[in-house]
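Q: Below is the sequence, then the predicted model.
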Amino acid sequence: MSLTTLRRVAQCGLTRNIVPSTSSGLACPIRHASTAEQIKKRLYDSSVLRLPMPTRDVETLNRRLQFRLNDRNIVGIVRLWTTAIENGVRPNAVSYDTMLKVIASYGLFDLTVKIFEDMLKMKVGDKQQGLNYVLESAAADPSLEAKAFKMFEEHGCSWNEITYQHILEALARRENVEMAVQVLSEMFEKGITPNVQSIQTVICLAAQMGMPQFAMEMAIKAERFPGVNTDQVRMAVLMSGAETMNANVVQKAWDYIRRTRCPPTEPLCVEILNTAARHGLPELARSVLEYLQESSQEIQEHHLAAVIGSYAVAGQIRDAYLALDLFKDHRVKFLPESVSGLVEVIDRSSETLDNAWDVLTQLPRPVNIEAVNTTIEAATNLSDMQRAIGIYKELPDLEVSPDAQTFDILLGGCLSISHAELGERLYQDMLSNQIRPTLQTYSRLILLALTQETYESAFSRLEEIKGRNMIPPQRVYEALVQRCVEEGDPRAELALEDMEICGYRVSTGLRDYLLKSQKKQDTANEAMAWVKSVSS
């Protein structure tokens, strides 16, 4: 009922005393004041509001410590411990062990020592285990470790396998492989069998520090200790081997990982593929490619390039050529760099080029144009333009048509021998085959023109590039500027202005060249002035 309604009722004299009805079954009992303890008890017993009861016995303390230990709740643990002590709870061995375990894991040395000393005063708990917790809390700090070792002496405790475990973990933090191996050997000499964690620590440390062969040898020796060679340890060895391109380690570790179905990441697979390409291991490369497909990962250019490279380095040129079809199979865009490994193998000598050509002619028809382009590029790298043109003329027999990359490679070969006439003929062939010139085509035609005595065609090609809404590369502009400066051509300044419009900055090499040319010009001007003064 609103305040306005109440006022109206009062004005009309309709108000009456309201008394509790005794006839209704819903009559509420009279509530009397409760003591603080009664209120607190009702709150604790409420099914709606659950407040934690104070910790008044050691069993409750241990249960709550374990709960917070599982949650890694360091603040809650310290608060619970302090409150329980204030409430008169006397911790037992389990309480101290749980408390020391979590405090030590956070590297709280002073607090760990304090709790350990309190445990000794209470005459409960394991002194040896407590000292191990103190050592763990030193967190690889040499000064704190020295204090912990001194405490071992003061309490007359020797080192056990847990002590050595913490020592090895500290050495791993400091990345001291040599000392870690020495400590592990010392354990065997003293008749102390290292636990699983200690051996794993040394293996993973060696792997982390780029010693995959040593890590793998340790893992093999540790096979007599059950539980050491976990998937995590094997993966650490594999990652180390792939990072250092250790073929022996990578092959063995990869076989194990594939058997256990432990999923390696895509970046790790790339490193393994690079290892396969470096050492010529096509079976390893194909296995990694199969895994990428099985795990539904997108196949990319660098994956396939490594597969082709592995065949090439292994000397399996035919398989390398055939592997080029993988780009079409996986719908991956082919890049000229994709066959760099194959080109490096073919262009080693004329003999390797001849062998590659023989393999190429025996491939099923039609031959992949990328295989042909690769062979032509190898020939141009050897400056064997006669062989390159010969391969180009054999395209009809190979039942394949040239593409823009074919002509760009051939123009690059013409540029290497400054053969402008051949370059122009190839350009006309390109147009007659209705192949659209690329930016690289025009760039190489310009650079080729600049090698000739007359270089006017370079400027016309430059205008063609602009007419096709392409941006000329910086190297083309710089070559134009240098040639114009050499010839005293004023168009050098126009070329520099064009560079600026395109957003290019003058490179260090061009700047040094221009400064050197200016000094030469100044010297020439001074010499001419001196000659004129002497003559007069």
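A: That came in fine, so what should we check first?
Q: drop to CA atoms for contacts and neighbour counts, all remaining ones
A: Noted.
Q: For stretch 315-330, buried residues please.
A: 315-324, 326-327 (16 or more other C-alpha atoms under 10 Å).
Q: Please apply the same query to stretch 206-216.
A: Residues 206-208, 210-213, 215-216 are the ones in stretch 206-216 that count as buried (16+ other C-alpha under 10 Å).
Q: so which of the residues you listed comes closest to Ile39?
A: When those are compared for distance to Ile39 (C-alpha to C-alpha), Gln208 wins out at 60.8 Å.
Q: Let me see the contact set for that closest one.
A: Residues near Gln208 by C-alpha atoms under 8 Å, 6 or more residues apart in numbering: 236, 240.
Q: adding another structure so you can compare the two:
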Amino acid sequence: MLASTSRNSLKRVSKKATLWSSQSECSVVLPVSFFRCQSTQQQVATKSAPRSGSSAIRNKPWSFVPDQTFQGTARHSAIARYQFRSTGLANHKKTVDAIRMCREMKEEGVKPDIIIYNNLLACLAEDCQVLEAWATVEDMASMGIAPDRHTFHHLIHASRRLQSSAMWDIIEKMNAENIPPNEQTYQLMIQRFTAGENLEFALQCIYEMGTRGLVLELTIAQDVIRLAAELGFPRLALNLAENFEATSVRRLSPETWMRCLASSAEALYTEGVQRCWQKVVDLNITPDEGLCLDVLHTAGRHGLSDLATDVIRVLRNLGADWQEHHFAPLVEALCNAGKLKDAFGTLDLMRSSNIFPTVTTTQPIYDVLKQDINKVDSAWELLDKLRSEGKTIDRTAINAIIRAAISLSDLQRAVGAYKAFPDYKCVPDIDTFNSLLSGCIVASHRELGDRLLLELKELGIKPDATTYERIIILCLTQVTYEDAFFYLEEMKAQKFVPPRSVYDAIIRTCVAAGDSRYTLALDELKQCGYTVSNSLQKFIDSGGRESQSRS
């Protein structure tokens, strides 16, 4: 078997040797370079491997000696060298060097072509040298070179700081040369309009591109979307963004979606905020705290409780410290969504996070409860459910119920809510007593007001300016109002500046009762820097007979 294999191998080698000999016979038609290589390899073969008498088969690889005198490529022409040089100057925006190159070409007698002219125009366009650019075009015409689409593009770019009429003149010249605009043409036009905040013309160019079947470039689309968002058109910006991604394989940058989200949040555009927020979450982008607050306000206004909850989560991931102004929109969103129980529960969550709810925080709860007395009663059922679930009832929740009852002129329910504090293991605060005192004013219930002041002192709660203001006005509702002056002096002793409403009420009461002490109150009002309103002055001049609303 080995012998037969050797015979077959010798046959194949002999056939190749015959083929090589036939190729050497036809070497007269091969180029010179092949002859040099062949002669070189023959010389090397002769020196390195002498022919054997027994066999003509070579058993070593061919060796080649490099020929340094051989020129493999032809020299570049002068025009080619200047084309390459002008392209580099245009890429680096070296206008002065490009002009010097043109002078060298003139001295050498090299005629420029369309490539060199366009590279020169590119340099001039970057510097907005419009006159020089048009002079270059005229020189092209004198040389018998017709402008192409790139020529007009450079002219449009050079005239970007002129009025739009200059650009339209260039477009007309393009049409006269039967050069239709392409994507780059519209790109230059849209860039000009977006730089001038001319959104209408930018949209018109986008529409014309669609009718011509041209594709909008990514950066240009982002510029138009950004402009629409900044000008306060969030719906338009969002529609442009979604339409671009639906018709293109490319995707907008995260910054573009953030701009759409910010514009929608500033305009309280519900649908835009929801869609953009979902897109931002899908892209794993973390908005800043300011943008999160804007989104929270939109969620609170329109009752988007799920969105508000997600924003609170993002704020925690962002590393921002939770504050009262973060949870206030969440409470509002829950109330507007009809989730009053969750709103009450959020107050406990805030307190457990060392965030103290205020009257402003519970304002949305108050707005819901004050609509109907039945809603006030149903609020107690919600609090009982939370208590049965092991949740802690925050005192601001009961304060909201008290305020709602007083707004419905139901002082009895308000007092009943005040007495329910121990049942929910809560302690009233100064806002509780201030709300009850306002109810006493409406009912002219001085006795209840005195009892509330006594309990306030027993709890060790220090009265604030609002407390003194309401107790003074409560005293003025009585026939004997001497205590009003006592509390006024006590208020000043506590370093509180009496508000204008206090002096207004005292002056009106004294004038109506013929009490000359109104002049003292009037002097103090002026000393505090307040001005006498027209209605109050008319009331004083009429001796209290003219009924005017309190200013």
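A: In hand now; what should we look at? Predicted model, so just to flag it, every value in this text is computed and none were measured.
Q: Overlay the chains and give the TM-score.
A: For this chain pair, the superposition-based TM-score is 0.75 by TM-score structural alignment, normalised by the length of the first structure; 457 aligned residues with a C-alpha RMSD of 3.4 Å.
Q: equivalent range in the second structure for the strand or helix carrying Leu431 of the first structure?
A: Assessed by DSSP states H and E, Leu431 of the first structure sits inside helix 420-432. Mapped onto the second structure using TM-score structural alignment, helix 420-432 of the first structure spans residues 446-458.
Q: got the contact list for that stretch?
A: 430, 433, 436-437, 440, 462-463, 471, 474-475, 478.
Q: again with stretch 236-252 of the second structure
A: By C-alpha under 8 Å, 6+ apart, stretch 236-252 of the second structure touches 218, 221-222, 224-226, 228-229, 260, 272, 276.
Q: do the same with stretch 321-338 of the first structure
A: When contacts are defined by C-alpha under 8 Å, 6+ apart, stretch 321-338 of the first structure is touched by residues 299-302, 304-305, 307-308, 360, 368, 370-371.
Q: related to what we said a few turns ago, so which two of the contacts of stretch 236-252 of the second structure are the farthest from each other?
A: Largest pairwise distance in the contacts of stretch 236-252 of the second structure, by C-alpha to C-alpha, is 21.4 Å, between Leu218 and Gly272.
Q: The two - which one has more neighbours?
A: Legend: neighbour count by other C-alpha atoms under 10 Å for Leu218 of the second structure and Gly272, higher for Gly272 (23 against 15).
Q: which helices and strands sit right next to whichever strand or helix holds that one?
A: In this assignment (DSSP H and E), Gly272 of the second structure forms part of helix 270-282. Packing contacts for helix 270-282 of the second structure, counted by 3 or more C-alpha pairs under 8 Å, 6 or more residues apart in numbering; DSSP states H and E, involve helix 234-247, helix 254-266, helix 289-302.
Q: Can you spell out the matching residue range in the first structure for it?
A: The aligned range for helix 270-282 of the second structure in the first structure is 247-259, by TM-score structural alignment.
Q: any residues touching the matching stretch, and which ones?
A: When contacts are defined by C-alpha under 8 Å, 6+ apart, stretch 247-259 of the first structure is touched by residues 212-213, 216, 231, 234-235, 237-238, 241-242, 263, 272, 275-276, 279, 284.
Q: Give me the buried entries from those.
A: The neighbour-count test (16+ other C-alpha under 10 Å) applied to the contacts of stretch 247-259 of the first structure identifies 212-213, 216, 234-235, 237-238, 241-242, 272, 275-276, 279, 284 as buried.
Q: where's the residue nearest the centre of the second structure relative to Glu230 of the second structure, distance?
A: Nearest to the mean C-alpha position of the second structure, by C-alpha atoms, centre = their mean, lies Arg259 at 3.1 Å. Per C-alpha to C-alpha, to the nearest Å, Arg259 of the second structure is found 8 Å from Glu230 of the second structure.
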